[in-house]
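Visitor: Build me a structure from this.
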Amino acid sequence: MGDLKINQALALMKKSGFKFTERRKAMLTYLEAEDKYISAKEVYDFMNEHYEGISFDTIYRNLSDFTELNILEETEFDGEKKFRFHCAHGGTHHHHHFICTECGATQVLEMCPMDYFEEQLNGAEIEEHRFEIFGKCADCVAKKSEKNGSFSNKS
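Guide: Predicted structure coming up:
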């Protein structure tokens, strides 16, 4: 599935007038493989390992372009923008996310809260909405509990 998403994204870029580059493909491949929200710094660190000397500005500009093309989703937590491959890219499945503020992992929320608000907005035309829940995922909570438990056992 990953290659299909990458190829669809690259085709959309080309159709929108962006030139194909191996660096852009590498960025998209990395983001698709991570399957969670990650910072521009994390993308930069990955890309700099493979393309030494690449600038942070280049990374950020491409992330912004990918977001404008709806290839990536963007959110903000901890005062920093984070990016992930768009869940609905190539599809139409509508959903929202729980986002772990510790590791960036996401969990799909199938229910849409807009269903409850639409009748309160009678006559309004909703153009777009976004719903995200932030917190610690079960894995990060468990790791924290283990760490706290082993710390208190050493006392």
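
Visitor: use CA for all of it now, contacts and neighbours both
Guide: OK.

Visitor: Now the residue nearest to the spatial centre of the chain: closest residue in space that isn't a chain neighbour?
Guide: Centroid-nearest residue in the chain, with CA atoms, centre = their mean: Arg84, separated by 2.0 Å. Counting by CA to CA, 6 or more residues apart in numbering, Tyr37 is the residue found nearest to Arg84 once chain neighbours are left out, at 4.7 Å.

Visitor: quick one: contacts for that neighbour?
Guide: Shown in contact with Tyr37 (CA atoms under 8 Å, 6 or more residues apart in numbering): Glu74, Thr75, Lys82, Phe83, Arg84, Ile99, Gly104, Ala105, Thr106.

Visitor: about what we covered before: going by neighbour count, list what's buried in the helix or strand harbouring the residue nearest to the centre of the chain.
Guide: Here Arg84, judged by DSSP states H and E, is contained in strand 80-85. For strand 80-85, burial by neighbour count (16 or more other CA atoms under 10 Å) applies to Lys82, Phe83, Arg84, Phe85.

Visitor: Where is the longest helix in this protein?
Guide: In the chain, taking DSSP state H as the definition, the longest helix is helix 138-154.

Visitor: Need the residues that contact stretch 48-58.
Guide: Arg23, Ala40, Lys41, Tyr44, Met47.

Visitor: Also this sequence, please, to line up against the first:
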Amino acid sequence: MTMDEAWKILLKHDYKRTKNRDILLRFFDQVDRYVTAMEVRNAVEQDNPGISFDTIYRNLAVFSRLGILDETELNGERLFRMQCASDSHHHHFICTTCGNTKSIPSCPMDQVTVNLSDYEIEGHKFEIYGRCPRCIE
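Guide: Predicted coordinates for the structure are as follows:
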């Protein structure tokens, strides 16, 4: 997802273009990994010292709900990253130490849906958690 695409989505849903939203989107545009709301706050408070944690968290929730950010939960904490630009269906390995991700092109749903022939599947999410080679060393 590009910043232009993110702004189109926000404006389409009647969200105004604000300095805080712009700072948050620029941060996610530059960081290609999952981050916590606290990491976001620590990074963006240099550009905007008055930004509150509530403002950050509220905007992250809006971005996630609108599909601008991808969200996962690890150890009871929400983590966010910019939505993938890829049009192809894929999943992720997520490093529990540094938050970096690696795309997994295959999908386990083909095997799962065999046992769900009478069910209507509305969506799914598949993630693998562990440590990347850099964090293992």
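
Visitor: on that earlier part again, which two in the contacts of stretch 48-58 of structure 1 are spaced the farthest apart?
Guide: Longest distance between any two of the contacts of stretch 48-58 of structure 1 is 15.7 Å, between Arg23 and Lys41; criterion CA to CA.

Visitor: Now check structure 2 for the residue matching Asn7 of structure 1.
Guide: Here Asn7 of structure 1 is matched to Asp4 in structure 2, going by TM-score structural alignment.

Visitor: Now do the contacts for its match.
Guide: By CA under 8 Å, 6+ apart, the contact list for Asp4 of structure 2 is empty.

Visitor: mind listing the strands for structure 1?
Guide: With strands called from DSSP state E, structure 1 shows them at 38-39, 72-77, 80-85, 96-100, 106-109, 132-135.

Visitor: Give the other helices and strands that the fourth one contacts.
Guide: When you say that, I think you mean strand 96-100 of structure 1. Using 3 or more CA pairs under 8 Å, 6 or more residues apart in numbering; DSSP states H and E, the elements in contact with strand 96-100 of structure 1 are strand 106-109, strand 132-135.

Visitor: Kindly report the same for the fifth one.
Guide: In terms of contacts (3+ CA pairs under 8 Å, 6+ apart), strand 106-109 of structure 1 is packed against strand 96-100.

Visitor: how big is the offset of the strand it packs on relative to structure 2?
Guide: For strand 96-100 of structure 1, the mean deviation from structure 2 after alignment is 0.4 Å (mean CA distance after the TM-score superposition for structure 1).

Visitor: Kindly name the residues of structure 2 that line up with that strand.
Guide: By TM-score structural alignment, strand 96-100 of structure 1 lines up with residues 91-95 in structure 2.

Visitor: Stretch 114-123 of structure 1 now?
Guide: Stretch 114-123 of structure 1 maps onto residues 109-118 of structure 2, going by TM-score structural alignment.

Visitor: From the chain's centroid, how far away is that stretch?
Guide: Offset of stretch 109-118 of structure 2 from its chain centre (CA atoms, centre = their mean, to the nearest Å): 27 Å.

Visitor: Stretch 55-75 of structure 1 too?
Guide: The answer for stretch 55-75 of structure 1 is 11 Å, by CA atoms, centre = their mean.

Visitor: likewise stretch 127-135 of structure 1?
Guide: On CA atoms, centre = their mean, the centre of stretch 127-135 of structure 1 falls 13 Å from that of its chain.
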